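Asks: using only what follows, build the 3D model:
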Amino acid sequence: MTTPPEICDTGCGLNATLRIISGKWKPLILFFLRNGPKRYGEIKRLIDGVSDKVLIQQLKDLEADHVLARTDYKEVPPRVDYALTPLGRSLAEAIVPLCTWGTENASEMASIFAKRDASP
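Replies: Next comes the predicted model:
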């Protein structure tokens, strides 16, 4: 099986991955859903600082990219939850080492961010 040229020529898979997880909140959404389905309100509480508009759009994007499944239970009051698809689960697991790296380097990164934020 050959790799499509548009993937190889632009980073051998990295470009495709970044197209899926682009956006400030998508990696966090995937990370928090890796332990099971969550309702919208749960996701909103877990991701500090995200607006409703942006969160809704990013959830729709992930659903369109087939990494997230939205289940509407057709109940009153409305009940909807979001869960990872098998493709989404594999992507979420790929994000875990990045979380580990961030934790292991948190103090150094805090220093770098402080210096960068202090620059004019």
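Asks: please make it C-alpha for all contacts and neighbour counts, starting now.
Replies: Will do.
Asks: mind naming the longest helix for the chain?
Replies: helix 86-104 (DSSP state H).
Asks: please give me the structure for this one as well, since I'd like to look at both together:
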Amino acid sequence: MGAVIGLDHVQLAMPEGGEDAARAFYRDALGLAEVPKPSHLAARGGCWFEGGGAHIHLGVERDFRPARKAHPALLVDDLGALVAQLEEADVVFTEGKPLDGYARGDVADPFGNRIELMERLR
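Replies: As a prediction, this is how the structure comes out:
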């Protein structure tokens, strides 16, 4: 019998023509590396990012609506430092409700998609 062994990537939607805004947020503000899309998929637009084991794919959706409830939760090593970095890029951080063992909160990507940031507390 087969079994789930991990998570390969999270797909988020974005509006057509949003690649530069996606790069400014995911690459420049969050610090993820952009990875090339396979050529047969690149023609559709969008972009892919990865870092620290997280893989986020942004695909163009014609009737785009941001995901405000469904979201990826990214583990970070220093939430305070990342929040300061994001604030320098004019990204608003909203502190999350307490969750045992974590400091956490949310940001929105340039398209309104919710991104949760979580730091494991020692």
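Asks: and the TM-score between them?
Replies: The TM-score (TM-score structural alignment, normalised by the length of the first structure) is 0.28; 62 aligned residues with a Cα RMSD of 4.8 Å.
Asks: how distant is the longest helix of the first structure from the center of its chain?
Replies: Distance of helix 86-104 of the first structure from its chain centroid, counting by Cα atoms, centre = their mean, to the nearest Å, is 9 Å.
Asks: could you give the angle of the helix or strand just after that helix to helix 86-104?
Replies: Next along the chain after helix 86-104 of the first structure, taking DSSP states H and E as the criterion, comes helix 106-118. Going by axes from the mean of the first three to the mean of the last three Cα atoms, to 10 degrees, helix 106-118 of the first structure is angled at 80 degrees with respect to helix 86-104.
Asks: what lies in contact with helix 106-118 of the first structure?
Replies: residue 102 (Cα atoms under 8 Å, 6 or more residues apart in numbering).
Asks: centre of the chain versus it, how much separation?
Replies: Centroid separation for helix 106-118 of the first structure versus its chain: 23 Å, with Cα atoms, centre = their mean.
Asks: buried ones in that helix?
Replies: Across helix 106-118 of the first structure, burial judged by 16 or more other Cα atoms under 10 Å covers no residue at all.
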